[in-house]
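Visitor: Turn this into a structure:
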Amino acid sequence: MPIDAVEANFDGLVGPTHNYAGLSWGNVASRSNVRAVANPREAALQGLQKMKRLADRGYVQGVLPPHERPHIPTLRALGFSGSDSDVLRAAARDSPVILAAVASASTMWTANAATVSPSADTRDRRVHFTPANLSAKFHRSIEHLVTGRALKSIFADEACFAHHPALPPVSQFGDEGAANHTRLCAAYGEPGVELFVYGQIAMDESAPAPRRFPARQTLEASQAIARLHGLSDARAVFAQQNPDAIDAGVFHNDVIAVGNGNVLFYHEKAFLDEDRVLADVRSRLRGAELEAVRVSESDVPLGDAVSSYLFNSQLLNLPGGKGMLLAVPGECREIPSVSRYLDSLLDAGGPIRAVEVFDVKQSMRNGGGPACLRLRVALTNEELAAMHPGVLLTDELYERLTTWVQGHYRSEMSQEDLADPMLLDESRHALDELTGILGLGSIYDFQRN
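Guide: Take a look at the predicted model:
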């Protein structure tokens, strides 16, 4: 008998220090907007509006909190000392690049928060979480401890949920979380196929690898997570990302492919060995045939796919089993080749039956689209009841969070503002209030110390 289950999307709230520092080498959008003036309030409200639209359509929508930024404990660990204000002033004077890194609001992109394996796939029949170590980028490598605390607070019932620490923070086990992980299945409560996409084999120098930009996910990391989560060979497929795509700015697989249910929507340059990947998925998928929606280079050039973030869209089931909805960023309708393709996709009558545009420009300018902003967690009805409900978006919570953002966030943020001690105080006060609103307890370092 089929097990009733849903896919919940947990979006990251944009943090009070949202700014454009251009920290992510290999992320074209992030680098192209470096040092522009950001609007944290608008960014957070755009994210909340996206969550509300999906919740209003009946999707299970959760919220993940931003992190404390600037992160004073990291600055102290790097030798800056004195009062918190002294630490900020010294970092701004001696190493503004380090200050920018520890002030990044990159935790908004919760597709990088963790890798999640549903209970239908795991050996012990629990949902497994492994926070990503994000070791390729300093500004993101400091996230996993607080991410782990937040996930443990939300998914606390050990009978239903299992939590693992991040992998060792070294290049050989570089892990970028769900941005390089897609689950395909006949139904969310049924055993599926977890597609792990890696950029390189770290311990084989002769293996193919990108030449211009770094490969952030390794095969070794993906295999380790599959072992930790108790996935059998029948539940996992490992596929290498096309090195040429990485060198074109496709820093994560979710910039060039997205899957949901039995549908894989991808660009022809997504995988190094496309035929083998599809064959491996098909041989493991049970209860449904894989529907591969392949976008050719002639229809959407790779550069346009990267600029529009066509594949960094959310692919969601429409009610009543009537196909799927593709939730795209507004840029997809601004680039002619992509807009034409979307029209032809709807005319084709395939599994993707609807396209809806979302305005997430503040996030897009920093290199993240709708899919970057959410972590997907498939839950049975029992597991949904066992998780902490305070983070699930309701009309009341949406209004409280909107009021919270409007009361605490600045409308402008430049690089110079990051050294302002008042910004640190404002952010801490806001986050302390937020954990009360969401009922998460003391997850931040400043609360625990």
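Visitor: For the rest of this, base every contact and every neighbour count on C-alpha atoms.
Guide: Will do.
Visitor: got a list of contacts for stretch 175-184?
Guide: The contact list for stretch 175-184 (C-alpha atoms under 8 Å, 6 or more residues apart in numbering) reads 111-116, 130-135, 167, 192-198, 216-218, 221-222, 252-254, 258-264, 285, 372, 375.
Visitor: mind listing which of those residues are in strands?
Guide: Among the contacts of stretch 175-184, the members found in strands (DSSP state E) are 114-116, 130-131, 193-198, 258-260, 263-264, 375.
Visitor: which residues does the closest residue in space to G441 that isn't next to it in sequence contact?
Guide: Sequence neighbours aside, T435 is the residue nearest to G441 in space, at 6.0 Å (criterion: C-alpha to C-alpha, 6 or more residues apart in numbering). Residues near T435 by C-alpha under 8 Å, 6+ apart: P65, G441, S442, I443.
Visitor: To compare with the earlier structure, here is another sequence to fold:
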Amino acid sequence: MNQSFTSVREVNFDGLVGPTHNYSGLAHGNVASMTHEGLVANPREAALQGLAKMKSLLDAGYTQGVLPPQQRPDLGALRALGFRGSDAELLNQAANEAPQLLRAVCSASSMWTANAATVTPSIDTPDGRVHFTPANLQSSFHRFLEPATTGRVLAAIFADTGHFAHHPTLPATPAFSDEGAANHTRLGASHGESGVHLFVYGRQAFDGDGVAPSRYPARQTLEASQAIARQHGLGEAQVVFAQQHPEAIDAGVFHNDVIAVGNGPVLLYHELAFRDEQATLDALRRKMSTPLIPVRVPLEAVGLEDAVASYLFNSQLLSNADGSMTLVVPGECQEREAVWRCIQDHLLAGHNPISEVVVKDVQQSMRNGGGPACLRLRVVMNDAEQAALSGRVLLDDGLYGELSQWVRRHYRDRLATADLADPQLAVEALTALDELTRILAIGSVYPFQLA
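Guide: Below you'll find the model as predicted:
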């Protein structure tokens, strides 16, 4: 994998796995999360696996960024819910009276930064700035706790108002349920040319036809996607809104990035990704200035169960300088015969730019339902915008070494759900995060630092 930098590039900002990484099975509709509930987690291994993926992409010539985790446990949330006393007393009371709330306020789900926000590059916006809208994540309590800190982190890193614009989260109501970039794909000739934005939703809150999944919830609404497009100044000619296939959601495809991934003119997708596959492709073809390259995986080649278990479509599709693309897949893709055969015979041997598949071990994340694509927020920037970044958030060998040592100093190598009530864990986590903000030079972004 080699990529020579041009004046416009895509930077993947990966989320660092937090010190409280555990398997609580909080995400209803996320089959992997529910299946692995109760397992003993290894936060240190999880964080190092994430860093290793970042480092390998950096070494291959890609620009790689880092985003910090959330403050967990969120003791402020427990106090807001009526728990009283010292930090230790809060944790003990929650463990005894509402263990499900304790698990929620200790979730390390912010590692999946594809859900952090929706981002529109400056080349597509009327004011020529990069636009950000943090996702409200209102569909689950443990993720609803994230947007305030996410907004502060993004505002601290992308602070130059001449280059970056920040919007408020959408109203945290079911009608405007927003899960961020996991349901948004930008397609076009290249990163440096104007693109078309594919927004995928699971249900329509107002005046819908009633077609929705029956087993698991649809987390993204059409109304939320439309609102973000308006916030970012995207016109009708720049957007396509498509409904996710209800059957896929009921199979555990809780976000579009679990069933489709796009990059440049390529859209790699499963036959059951969209409710109306042909209408979606036709709309993209009408609006794109370059020919769409659809790479369709039929149901007969990869069933929904294999797609969800392997996270084939939750892979990173990256552009190379020679026009080819590299697909970064989780190790689980090798464990499913049908998936690995599809990669070799259908993707690599097909008439498309995908020329290389790279396998990465992110098992700790995968057990909670997040693959390589979940772990990154894509931000397309030109040289001036990249130079305007605040802090020390672009990975290099030095930062990688410091972050690796930071993880080894502060993270446990074993964490069971019963350990979440340990007040020492909270002390360890806050100590680690305070040091991290100094390493990344992003200032005070956490509630405990602002108190």
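Visitor: Any idea what the TM-score comes out to?
Guide: The TM-score (TM-score structural alignment, normalised by the length of the first structure) is 0.98; 445 aligned residues with a C-alpha RMSD of 0.9 Å.
Visitor: Aligned to G15 of the first structure, what sits in the second structure?
Guide: Correspondence of G15 of the first structure to the second structure, assessed by TM-score structural alignment: G18.
Visitor: ok, its match - contacts?
Guide: With C-alpha under 8 Å, 6+ apart, G18 of the second structure has these contacts: P43, A47, P69, Q70, R72, A108, S110, M111.
Visitor: rerun that using 7 Å as the cut-off
Guide: Going by C-alpha atoms under 7 Å, 6 or more residues apart in numbering, G18 of the second structure touches P69, A108.
Visitor: Equivalent analysis for Y411 of the second structure, please.
Guide: By C-alpha under 7 Å, 6+ apart, Y411 of the second structure lies in contact with P19, P43, R44.
Visitor: Map it across to the first structure for me.
Guide: The equivalent of Y411 of the second structure in the first structure is Y409 (alignment by TM-score structural alignment).
Visitor: any idea which of the contacts of Y411 of the second structure is closest to G401 of the second structure?
Guide: Nearest to G401 of the second structure among these: R44, at 14.6 Å, using C-alpha to C-alpha.
Visitor: Show me what that closest one aligns to in the first structure.
Guide: By TM-score structural alignment, R44 of the second structure lines up with R41.
Visitor: So which other helices or strands are in contact with the one helix or strand its match maps to?
Guide: Per DSSP states H and E: R41 of the first structure is located in helix 40-56. Under the contact definition 3 or more C-alpha pairs under 7 Å, 6 or more residues apart in numbering; DSSP states H and E, helix 40-56 of the first structure sits against helix 395-408.
Visitor: Helix, strand, or coil at N12 of the second structure?
Guide: Here N12 of the second structure is strand, with the state taken from DSSP: H, G, I helix; E, B strand; the rest coil.
Visitor: what's it in contact with, if anything?
Guide: Listed by C-alpha under 7 Å, 6+ apart, the contact set of N12 of the second structure reads T63, Q64, G65, R376, L377, R378, V379.
Visitor: could you redo the last one with a cut-off of 6 Å?
Guide: Residues counted as contacts of N12 of the second structure (C-alpha atoms under 6 Å, 6 or more residues apart in numbering) are Q64, G65, R376, L377, R378.
Visitor: for those residues, which one is nearest D124 of the second structure?
Guide: Nearest member of those to D124 of the second structure, counting by C-alpha to C-alpha, is R378, at 14.7 Å.
Visitor: That closest one - how many residues pack around it?
Guide: 23 (other C-alpha atoms under 10 Å).
Visitor: I'd like the distance between the counterpart of it in the first structure and P319 of the first structure.
Guide: By TM-score structural alignment, R378 of the second structure lines up with R376 in the first structure. Taking C-alpha to C-alpha, to the nearest Å as the measure, R376 of the first structure falls 18 Å from P319 of the first structure.
Visitor: The residue lying farthest from the centre of the first structure: helix or strand, and which one exactly?
Guide: Going by C-alpha atoms, centre = their mean, the residue of the first structure most distant from its centre is G82, 35.1 Å out. G82 of the first structure belongs to no helix or strand when elements are defined using DSSP H and E.
Visitor: got a list of what the counterpart of N368 of the second structure in the first structure touches?
Guide: For N368 of the second structure, the aligned position in the first structure is N366, judged by TM-score structural alignment. Neighbouring residues of N366 of the first structure by C-alpha under 6 Å, 6+ apart: A29, S30.
Visitor: 7 Å instead?
Guide: Y20, A29, S30, N33.
Visitor: And those residues, which two are furthest apart?
Guide: Spatially, the most separated pair among these is Y20 and A29, at 10.2 Å (C-alpha to C-alpha).
Visitor: mind checking what P191 of the first structure lines up with in the second structure?
Guide: In the second structure, P191 of the first structure lands on S194 (TM-score structural alignment).
Visitor: next one: I154 of the first structure
Guide: In the second structure, the residue paired with I154 of the first structure is I157, using TM-score structural alignment.
Visitor: which residues touch the residue lying closest to that match once chain neighbours are set aside?
Guide: Once flanking residues are discounted, I157 of the second structure sits nearest to S390: 4.7 Å by C-alpha to C-alpha, 6+ apart. Shown in contact with S390 of the second structure (C-alpha under 7 Å, 6+ apart): A156, I157, F158, A159, I442.
Visitor: can you pull out the helices in the stretch 251-400 of the first structure?
Guide: Remark: helices assigned in the stretch 251-400 of the first structure by DSSP state H, counting those that start in this stretch are 274-284, 302-308, 336-347, 361-364, 381-386, 395-408.
Visitor: So for S427 of the first structure, which of the ones you listed sits nearest?
Guide: Nearest of the helices of the stretch 251-400 of the first structure to S427 of the first structure, taken as C-alpha to C-alpha: helix 395-408 at 7.7 Å.
Visitor: The closest one: average distance to aligned residues in the second structure?
Guide: Here helix 395-408 of the first structure, set against the second structure after superposition, deviates by a mean of 0.2 Å using mean C-alpha distance after the TM-score superposition for the first structure.
Visitor: List the buried residues of that helix.
Guide: Going by neighbour count (16 or more other C-alpha atoms under 10 Å), the buried part of helix 395-408 of the first structure is L397, Y398, L401, T402, W404, V405, H408.
Visitor: Of the residues you listed, just say which sits nearest to D244 of the first structure.
Guide: Of all the buried residues of helix 395-408 of the first structure, D244 of the first structure sits closest to V405, with 40.4 Å by C-alpha to C-alpha.
Visitor: nearest residue to the closest one other than its sequence neighbours?
Guide: Among residues not flanking V405 of the first structure along the chain, R41 sits closest, at 6.4 Å (C-alpha to C-alpha, 6+ apart).
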